[in-house]
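J.: Prediction below, plus the sequence it came from.
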Amino acid sequence: MMAAADAHWSADARAAEEALFGDTLACEAVLPAGFVPGGAANASRAEALLLGLARVEDLRGGDDAGEDKRGELPLLAQRLDAKLDLVLALLARLVRQSGRPLPPVPLRWSVRGLRLRLPERAEPPAAGTAGAVCLQPADWLPDELELPVVVAACDRTGDAVQVWLRFPDLPEGLEEAMGRHLFRMHRRQVAGARRR
């Protein structure tokens, strides 16, 4: 995603890319996400969501083994796990039907910030604009993670608008929880690449 477009990016966009992702773990994914200019985010709620997500993934053996670890669970636990998957999928579907779902967008994410593609024909926000980024951190979890951000740069290449969003100083607990979540995402991506 980065290599093809970065030659066309402005100097500000390239500087933002280096500031947000240079010398730190970053994950690329396609997730339901969006930027809300002027939006507010609750750091303690975001931290609680990431910590709860980590606990569930630990209990499910969810890092890179996925379905392989399920076979090691007792049969009753496997049944409960499968039922929980079904209930969460149903709940996610109901939540999406009741509101406007976030569109899946390509993004790059580190503990310093995100780069994401805005919808076509979106008005590029000005650098320095404060707001919130909303994203769905797990496909099975029908809840959105809301994080405070400031626009570091914005760049239009053809119809695509990329925006670089940096996190302001976050509470230490939230930064640690996000770092652990990104590490888990990275491990899953590496495991998925190995299986191909």
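T.: Alright, I've got the coordinates.
J.: For the rest of this, base every contact and every neighbour count on C-alpha atoms.
T.: Noted.
J.: separation between the residue positioned nearest the centre of the chain and residue 86?
T.: In the chain, the residue lying closest to the centroid (C-alpha atoms, centre = their mean) is residue 137, at 4.9 Å. Distance, residue 137 to residue 86, using C-alpha to C-alpha, to the nearest Å: 18 Å.
J.: can you map out the helices along the protein?
T.: Taking DSSP state H as the criterion, the chain contains helices spanning 2-6, 11-21, 43-60, 67-70, 75-98, 172-195.
J.: So which of these is the most surrounded?
T.: Greatest average neighbour count among these goes to helix 11-21 (a mean of 18), per mean count of other C-alpha atoms under 10 Å.
J.: by contact count, what packs against that one?
T.: In this structure, helix 11-21 makes packing contacts with strand 104-110, strand 113-118, strand 145-157, strand 160-166, judged by 3 or more C-alpha pairs under 8 Å, 6 or more residues apart in numbering; DSSP states H and E.
J.: try it against this one:
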Amino acid sequence: DETGPHAAALARLDAKTTLIIDLLGQWLAERDGSPASQPLSWSRCGARLDHGEPAKPGDCGILSLQPAFWLPIRLELPVEVIASQPDHDRHRLWLRWLGMSDPVRNSLERLVFRLHRRAIARRQRNPSI
């Protein structure tokens, strides 16, 4: 219950836990280095990315992504190609998440929202980004 008598204490605990995880992630990223980044648009429903190899609708696979450089954990998500379009030497792929339970989908939606809000805040602080 987000309005119960312990809501404020739980919110503070959640914020502290998030800070610890962020700091640990940044430290691990600095220590281990980060993989090369690739542009990706994603949502609670799926993702769109440019890929070097063609794929056809119905193809399935695993999308491995690291949502933020400071987050040392890679997400391995099962996907299905729902559309593909050649784009110069790349192929634009639209992917749909497979076999994702509602709690996982809701967690992913919260993560995407949080990253989106951070990107907006970063642009507001530094409009040249």
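T.: Received it, and whenever you're ready, just let me know what you need. Small disclaimer: the values here were computed from a predicted structure and weren't measured.
J.: Just give the TM-score of the two.
T.: Here the TM-score for the pair of chains, by TM-score structural alignment, normalised by the length of structure 2, is 0.74; 113 aligned residues with a C-alpha RMSD of 2.7 Å.
J.: follow-up on the earlier one: how about the contacts made by the residue nearest to the centre of structure 1?
T.: Shown in contact with residue 137 of structure 1 (C-alpha atoms under 8 Å, 6 or more residues apart in numbering): 31, 144-145.
J.: again with residue 77 of structure 2
T.: Going by C-alpha under 8 Å, 6+ apart, the list of residues near residue 77 of structure 2 reads 62-64, 97-98.
J.: how does it look with 7 Å?
T.: Applying C-alpha atoms under 7 Å, 6 or more residues apart in numbering to residue 77 of structure 2 gives the contacts 62-64, 97.
J.: which residue sits closest to residue 55 of structure 2, ignoring its sequence neighbours?
T.: residue 84 (6.5 Å; C-alpha to C-alpha, 6 or more residues apart in numbering).
J.: Counterpart of that neighbour over in structure 1?
T.: Counting by TM-score structural alignment, residue 84 of structure 2 corresponds to residue 154 in structure 1.
J.: Was I right to think that match contacts residue 166?
T.: No: applying C-alpha atoms under 7 Å as the test, residue 154 of structure 1 and residue 166 come out as separate, 11.7 Å apart.
J.: if we can go back for a sec, and the match of residue 84 of structure 2, what is it in contact with?
T.: So residue 154 of structure 1 contacts 13, 124-125, 127, 162-164 (C-alpha under 7 Å, 6+ apart).
J.: any idea how far residue 32 of structure 1 is from it?
T.: 19 Å.
J.: do the same with residue 188 of structure 1
T.: The gap separating residue 188 of structure 1 from residue 32 of structure 1 is 18 Å, by C-alpha to C-alpha.
J.: Kindly report the same for residue 60 of structure 1.
T.: In this view, residue 60 of structure 1 and residue 32 of structure 1 are 23 Å apart by C-alpha to C-alpha.
J.: which one is residue 81 of structure 1 nearest to, not counting chain neighbours?
T.: Among residues not flanking residue 81 of structure 1 along the chain, residue 60 sits closest, at 7.7 Å (C-alpha to C-alpha, 6+ apart).
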